[in-house]
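Visitor: Quick one, what's the 3D model for this:
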Amino acid sequence: MRAAVITSFGAADVLHEAEVDTPVPGRGQVLVEVRAAGLNPAELLARSGGFDLPAPAIIGFEFAGTVAALGDDVTGIEVGARVAGWPDGFAQGSYAEFTLSSNYTIIPDGVSFTDAAATVIAADNAARGLSLLRPDPGETIVVTGASGALGGAAVQFARLQGLTVIGISGRSSLGYVESLGAIAVEHGDDLADRVRAVAPGPIDAALDTAGKGLVSTLLDLRGGTGRVVTLADPAAAAQGVTFSAGHPGNRDTRPVREALEHIAAGRWRTRIARTFPLRLAAEAHRALEAGHTGGKLLLVP
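Guide: Just a heads-up that it's a prediction; the model follows:
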């Protein structure tokens, strides 16, 4: 099979297309023919050596595709089923024509592979972050990075739960954030004061999906660390802020399935900026590193 392979770790140029053996599903696994793979900041860290992966490695932490083969003891799924989920290994990931998975959900009819692949990590992490805040309907929450895949998922889950959402984004994305049902506020100077000016009442909770030093603004808005969660700034834990990172032990297909069902019903939006073939994986990483992508980036084998 073709894959974007890393034989040494470093800058984006270490990614290159190569022919490698197609993996064989083990007990409880399915072999998935990858139709789309999302690009995520954690993969930049993995590529540069931050995860201490063995080389050669195939990274890629989310996928959408079709089941090509079943391992032993796999039930409830058939070859040909459309699925989205996580590869089982950090070094045998989704930047490839095929990957192995035991953690996936069915893609509903009417949902594209690209929309599904753009939703897995975002929906799972956003739902976990919101659950840590314990929101009640009618409360007001601030979400940073509201125009990104993760922030957009958080905004949409929060709105579906009956929350008023104030979404922070760059100027070019304010209209998109408003289309998700949030009150959009531009990132920049005097942010806390501008958020207070549009809030219908007190800020009850805050979710950081952007990092970039915005936790201090959320602490100002909340008057302390209570009900402030970051999904993007591990350094904030030193200030007493709850930091929650996604990892194999806390992945949950239920919010992924819920988001996909909302997409099928026309109640959920994804924002895909660009797709790349495997041979341009390095270019895709450079685009992700540059930021301001205007939506999700995907590899399409």
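Visitor: For the rest of this, base every contact and every neighbour count on C-alpha atoms.
Guide: Will do.
Visitor: quick one, what contacts the nearest residue to A11 once chain neighbours are set aside?
Guide: Nearest residue to A11 in three dimensions, chain neighbours excluded: S48, at 6.1 Å (C-alpha to C-alpha, 6 or more residues apart in numbering). The contact partners of S48, by C-alpha atoms under 8 Å, 6 or more residues apart in numbering, come to 9-12.
Visitor: Please generate a structure for the following sequence too, so the two can be compared:
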Amino acid sequence: MFALTFSEYGSSDVLAVTEVPEPHAGPGQIRIKVRTAAVNPIDWKIRAGYLQELFPVEFPGIPGWDSAGVVDEVGEGVTGVEVGDEVIGYGPTSQAEYTVVDHFTPKPAAMSWELAAALPTAAETAVRSLDLLGLAEGQTVVIDGAAGSVGSAAAQFAVARGLDVIGTASEGNHEYLRSLGVRPTVYGEGLAERVAALAPEGVHGAIDAVGAGSLPELAAITGDPKQVVTIADFSGSVPDAQVTVAASAFHALGEATALFEAGKFSLRIDSVRELADAAKAQDESQTGHAAGKLILNVATD
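Guide: Model prediction:
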């Protein structure tokens, strides 16, 4: 099969579309013929060698964790899905003609292939972060970086759970946050004072979705560092803050598609590129300025 691969750590120049052996579905797995896949920051961090201890690569490596496509093989013990079904998958090596996953959910018929591929990492990480906070209906959460993919996913899940959501973003994204049911404010210095004005009765939890050094201020806002979750700041500046480096709330895919079908969940798409242009997508992801998810068109038919 064809796949995006890299045979050494390095810049995006090490990426190339090559031929590699096909994987096959084992027990508890399905194989997906991939239509679309998403590019996430973890892709270029693994490719560059920054995460060798957490995610060692057996070369040639195949990037990607998010896929959408058609079931091609069903492994032993898998029920509720058949060859030909359209699904959304979460698992490594998604940027290839075929990928094998054991975490998946049916793709709603009305959902575009681009949005389907955009969901897994954003939804899983967002739900994982909210689950770590354990907030109850009516409580208030601050999301730093609420206009990004994980931040906006977390905001939509939080609103659906009945939470009061305050989100930081540049002023140009404030109307977008309001459309999600979020009360917006700008990020940066003075955040604690701005949040206090919006939530005089206090804040019960916070999510750092950008890793821009806000952990100490978020800890001050909540009054308890254990009620702060970060997906991007591993500096240890707030030792008791909770850190999540990978998605592991696998029920999130079903939650996201159910909310989508109720008209209450979506993600912004920045661009759609061909698999051969994946290096450009990874470079754009590395700038941190993408205005939504970066999607790769993998299908050739």
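Visitor: Quick TM-score on the pair, please.
Guide: Overlay of the two chains. TM-score (TM-score structural alignment, normalised by the length of the first structure): 0.92; 294 aligned residues with a C-alpha RMSD of 1.7 Å.
Visitor: still on that earlier bit, give me the buried entries from the contacts of S48 of the first structure.
Guide: The neighbour-count test (16 or more other C-alpha atoms under 10 Å) marks 9-10, 12 as buried among the contacts of S48 of the first structure.
Visitor: Among those, which one sits closest to P56 of the first structure?
Guide: For these, the minimum distance to P56 of the first structure (C-alpha to C-alpha) is 9.3 Å, reached by F9.
Visitor: mind listing which of the buried ones among the contacts of S48 of the first structure are in helices?
Guide: When helices are assigned by DSSP state H, not one member of these lies inside them.
Visitor: Put together CSV for the residues you listed, with distance to A182 of the first structure on each row.
Guide: As requested, these are arranged in CSV below (distance: C-alpha to C-alpha, whole Å):
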residue, distance to A182 of the first structure
F9, 40
G10, 38
A12, 35
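Visitor: From those, pick the one nearest Q156 of the first structure.
Guide: Nearest to Q156 of the first structure among these, with distances taken as C-alpha to C-alpha, is A12, at 32.2 Å.
Visitor: how about the closest one, what's its match in the second structure?
Guide: Matched by TM-score structural alignment, A12 of the first structure corresponds to S12 in the second structure.
Visitor: Which residues are in contact with the nearest residue to that match once chain neighbours are set aside?
Guide: Leaving aside its sequence neighbours, S12 of the second structure sits nearest to A279 (C-alpha to C-alpha, 6+ apart; 5.2 Å). Residues near A279 of the second structure by C-alpha under 8 Å, 6+ apart: 12-13, 15.
Visitor: ok, residues contacting the longest helix anywhere in the first structure?
Guide: Scanning the first structure for the longest helix, with DSSP H as the assignment, gives helix 120-133. Residues from elsewhere that reach helix 120-133 of the first structure, judged by C-alpha under 8 Å, 6+ apart: 62-63, 84-86, 149-151, 153-154, 157-158, 205-207, 227-231, 244-246, 251-256, 259.
Visitor: are any of those buried, and which?
Guide: Buried among the contacts of helix 120-133 of the first structure by 16+ other C-alpha under 10 Å: 62-63, 84-86, 149-151, 153-154, 157-158, 205-207, 227-231, 244, 246, 251-253, 255-256, 259.
Visitor: Among the contacts of helix 120-133 of the first structure, which ones are in helices?
Guide: Those of the contacts of helix 120-133 of the first structure lying in helices (DSSP H): 149-151, 153-154, 157-158, 253-256, 259.
Visitor: returning to that earlier point: comparing the longest helix of the first structure with the second structure, how large is the average distance?
Guide: Helix 120-133 of the first structure, aligned to the second structure and superposed, deviates on average by 1.3 Å (mean C-alpha distance after the TM-score superposition for the first structure).
Visitor: about what we covered before: would TSV of the ones in helices among the contacts of helix 120-133 of the first structure with distance to T275 of the first structure be doable?
Guide: What follows is those, written out as TSV (distance: C-alpha to C-alpha, whole Å):
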residue	distance to T275 of the first structure
A149	15
L150	18
G151	20
A153	20
A154	23
F157	25
A158	28
T253	24
R254	26
P255	24
V256	21
A259	21
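Visitor: Return the closest of these with respect to V67 of the first structure.
Guide: V67 of the first structure lies nearest to T253 out of these, by C-alpha to C-alpha, at 16.7 Å.
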